[in-house]
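**Q** Everything below, folded, please.
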Amino acid sequence: MANKLMTIATFPDAVKAQIMRGRLEAEGIPAFIADEHTLTNQPYLYMAYGGVRLQVMETDQERALAIIQTREPFTDLATSPDLQADQCPNCHSRQVEEVKTPNQSILTFLRNLFTSGTTGIKVRRFNCRNCGYNWIMEL
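**A** Now for the predicted structure:
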C-alpha cells in the first residue's frame, strides 16, 4: 500500500496547486496534480470534480500535511511586510525608479481608472537601477 496516492488538498485552479506542488517538491516530497488539465480546459466541471487535487504518496502524507498547514503558501506582494515599493524584490536594493513609458502609462491609467472605484488598487511599474529587474506592484 505504500505506492497509493493520497489527496492532501484541493484547489480552485491549477496555478495554486502547482505552487503548492513546487513547495512540497522543494522539501523533497514528490507530489502529483490530478484533474489539472480537465478543469483548466473545462472549468464548469469544477463542482463535479471538487477542484484540482494535490496528491502525495501515502508514506509522505503526514509530512506533506505538516508543510501545508505550517506555512502560508500564497503571499500578496503588496501586503508583504518585508517588501516595499522602494525596494527591489530581486536584489533588495533601494535604487528603484517608477517606470512611466507612454504605452504603459496609458494602459495603467485606464486600468486604474476603471478598477480603482471597485477595488481601490493602483498598479505601478518599477525598475531596479542596481540589477535591472522590472516588476509591477498593486498598491
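**Q** can we go C-alpha only for contacts and neighbour counts from here?
**A** Fine.
**Q** what's the distance between residue 16 and residue 33?
**A** 11 Å (C-alpha to C-alpha, to the nearest Å).
**Q** now swap in residue 98 and tell me
**A** Relative to residue 33, and taking C-alpha to C-alpha, residue 98 is found at 39 Å.
**Q** So between the two, which is more surrounded?
**A** residue 33 (19 against 15; other C-alpha atoms under 10 Å).
**Q** Confirm for me that the more buried one is in contact with residue 51.
**A** No. Assessed by C-alpha atoms under 8 Å, residue 33 is found out of contact with residue 51, at 10.6 Å.
**Q** let's see this one next to it:
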Amino acid sequence: MLFDTASDRYRTIARYDHVLQAHLAAGRLQSEGIDAVVADEHYVSVNWLMANALGGVKIRVPAEQADAALAVLAQLDAGAYALAPDEAADGQAGMPPAARPPTPRSGPAPDESPPAAPGPRCPQCASLRAEPHRTWRWRLAMLLVHTISLPMPFKDDGRWRCADCGWRWRQQA
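**A** From the prediction side, this is the model:
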C-alpha cells in the first residue's frame, strides 16, 4: 500500500474526469480558504486512457476541512457561483460599471485600409484565389517528418496555383 489511510491527513473529496474541471473546483475551494490539492493530474494529462484506472483527477483536502469543502462543492454543483446572464454576456463579471472598459465599436474604422490579399494575383485570369503549389518534394518531406521523424529540408520555391483556372506559375521573390 502506498500510504496508510488512517494516518494520512488529507482526504479525497471529489474525482473528476478532466484536469480543467478539477482545477476549477480546487480554485473555488482555495478561494474559500480551504487547502485543496489536485492529485493525479499529470498522470491523466499524459495518459488520459488511464484516467478510469486511476480513479480520475482527485481533489484532496485536509481531513479537518473535508466537511466544509464538501459543502462548497455542493454549492458549486447547485450553481450558487454561476454568473448572472448580463454579467456572463459582456465578460466583465464582478467589475463595477464605471471600471469597465468602453465597448469597442463594430465595423472597421474609417481610416483603416482593407486587409491585404493572402497571395498574388493569377497572371492568367487575375483571380485573388492563388494558393501555394506543393510539389512531390514537399509531400515527401512531410511524409518523412511525420512517419519516421526524419527532418528533410525543403525550400519554398515560389510556385503558385490558381484555385479558379488551375494555372500554375512561379513568382520571383
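**Q** Number of residues surrounding residue 138 of structure 2?
**A** 15.
**Q** State the helix or strand in which it lies.
**A** In the assignment (DSSP states H and E), residue 138 of structure 2 maps to helix 136-148.
**Q** how about residue 69 of structure 1, what's its partner in structure 2?
**A** Mapped onto structure 2 by TM-score structural alignment, residue 69 of structure 1 lines up with residue 74.
**Q** what's the answer for residue 30 of structure 1, then?
**A** Residue 30 of structure 1 maps onto residue 35 in structure 2, by TM-score structural alignment.
**Q** what's that match in contact with, if anything?
**A** With contact taken as C-alpha atoms under 8 Å, 6 or more residues apart in numbering, residue 35 of structure 2 is in contact with 29, 61-62, 65.
**Q** which of the residues you listed sit farthest apart?
**A** Farthest-apart pair in the contacts of residue 35 of structure 2 is 29 and 62; separation 11.8 Å (C-alpha to C-alpha).
**Q** now the residue nearest the centre of structure 2: how far from residue 95 of structure 2?
**A** In structure 2, the centroid-proximal residue (C-alpha atoms, centre = their mean) is residue 20; its distance is 10.4 Å. From residue 20 of structure 2 across to residue 95 of structure 2, the span is 25 Å (C-alpha to C-alpha).
**Q** these two touch, right, residue 36 of structure 1 and residue 54?
**A** No. Counting by C-alpha under 8 Å, residue 36 of structure 1 stays clear of residue 54, with 9.4 Å between them.
**Q** These two: which has the busier surroundings?
**A** Neighbour count, other C-alpha under 10 Å: between residue 36 of structure 1 and residue 54, residue 54 has more, with 24 against 20.
**Q** Touching, that one and residue 32? I think so.
**A** Yes. Between residue 54 of structure 1 and residue 32 there is a contact at 5.9 Å, judged by C-alpha under 8 Å.
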